[in-house]
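In: here are the coordinates; sequence isn't available:
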């Protein structure tokens, strides 16, 4: 009996983690399958490649149409949908309060500073974008 105890114990030590790992994997596959089957038009999703899109059509059994930009609809495999994401909610009140606030200038030095800042901005805008010179590989 003592000769069988050690091999049996080793088998249990190996078998239990294998069993628990496969159980977790089955549950994850089941959740993913439920997500893909429960998609409806208008849901925001993220694909496995990281593309955010809106579900446009779910009539296909193995495919789904995703709108990636206004008027641009592409067809994807359902398995490519990784997760459902919450739509972005813009806070209109915060935008209004930020745009309504104007800085109050109290002294003449502040007026001069504000004018010089505006002049610097316009000079930078006139110069256009800065472009780096091309890299020269292999030339010495």
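Out: Cool, got the structure. This one's a predicted model, so the numbers in the text were calculated from it and none came from an experiment.

In: from here on, just use CA atoms for contacts and neighbour counts.
Out: Noted.

In: A helix includes residue 50, no?
Out: No: applying DSSP: H, G, I helix; E, B strand; the rest coil, one finds residue 50 to be coil, outside a helix.

In: next one: it from residue 112, what distance?
Out: According to Cα to Cα, to the nearest Å, residue 50 and residue 112 sit 48 Å apart.

In: does residue 76 really touch residue 60, like I thought?
Out: No: using Cα atoms under 8 Å, residue 76 is not in contact with residue 60, being 10.1 Å away.

In: who's more crowded, those two?
Out: Applying other Cα atoms under 10 Å to residue 76 and residue 60 shows that residue 76 carries more neighbours, namely 14 against 11.

In: could you pick out the longest helix of the protein?
Out: Longest helix of the chain, by residue count under DSSP state H: helix 2-37.

In: report all helices and strands that that helix contacts.
Out: Applying 3 or more Cα pairs under 8 Å, 6 or more residues apart in numbering; DSSP states H and E, we find helix 2-37 packed against strand 81-85.

In: for the strand it packs on, which positions count as buried?
Out: Residues 81, 82, 83, 84 are the ones in strand 81-85 that count as buried (16 or more other Cα atoms under 10 Å).

In: what residues are up against residue 124?
Out: Residue 124 makes no contacts at all, as judged by Cα atoms under 8 Å, 6 or more residues apart in numbering.

In: and here is the other one:
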């Protein structure tokens, strides 16, 4: 009985795998709740931007709303008002407005 009490009081360190287990659990929580959903969202955005075609109504990251007039590999010409065209980098296009949707300036 005395041997049990003296061993418990000595304060032996737990095994290494038991010490690292909380860190693995924290990483798993971050992966499934933060990193993985953000990667999926970025992939969907890249696919959406790659599918932009002439005639789509888009919103840029800066908040400009307009209709796509011309598209090439890296740029899109957007008409934001009658006769006013801007060239935007495709990566800065935030979203494609659905055909039935109303733009903010209409």
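Out: Done, it's in. On a predicted model such as this, the values are computed, not experimentally measured, just so you know.

In: any idea what the TM-score is?
Out: Scored against TM-score structural alignment, normalised by the length of the second structure, the superposed chains reach a TM-score of 0.72; 89 aligned residues with a Cα RMSD of 2.2 Å.

In: re the thing from before, helix or strand next in line after the longest helix of the first structure, which one?
Out: Sequence order places strand 44-47 as the next helix or strand after helix 2-37 of the first structure, per DSSP states H and E.

In: now what about the helix or strand just after that next one, what contacts it?
Out: On the C-terminal side of strand 44-47 of the first structure, the nearest following helix or strand under DSSP H and E is strand 52-57. Strand 52-57 of the first structure has contacts (Cα under 8 Å, 6+ apart) with 39-47, 64-69, 73.

In: highest neighbour count among those?
Out: residue 66 (26 neighbours).

In: which one in the second structure is aligned with that residue?
Out: Aligned by TM-score structural alignment, residue 66 of the first structure pairs with residue 78 of the second structure.

In: which SSE is immediately downstream of the helix or strand hosting its match?
Out: Residue 78 of the second structure is part of strand 75-81, with elements assigned from DSSP H and E. Later in the chain than strand 75-81 of the second structure, the nearest helix or strand by DSSP H and E is strand 84-89.

In: centroid residue for the first structure?
Out: Centroid check for the first structure by Cα atoms, centre = their mean gives residue 50 as the closest residue, at 5.9 Å.

In: related to what we said a few turns ago, farthest-separated two in the contacts of strand 52-57 of the first structure?
Out: Spatially, the most separated pair among these is 39 and 69, at 18.7 Å (Cα to Cα).

In: so which bits of the longest helix of the first structure are buried?
Out: By neighbour count on 16+ other Cα under 10 Å, the buried set for helix 2-37 of the first structure is 32, 35, 36.

In: next one: that helix to chain centre, how far?
Out: What separates the centre of helix 2-37 of the first structure from the centre of its chain is 32 Å, taken as Cα atoms, centre = their mean, to the nearest Å.

In: now swap in stretch 45-62 of the second structure and tell me
Out: On Cα atoms, centre = their mean, the centre of stretch 45-62 of the second structure falls 16 Å from the chain's centre.

In: and what of stretch 1-12 of the first structure?
Out: Taking Cα atoms, centre = their mean, the mean C-alpha location of stretch 1-12 of the first structure is offset from the chain mean by 50 Å.
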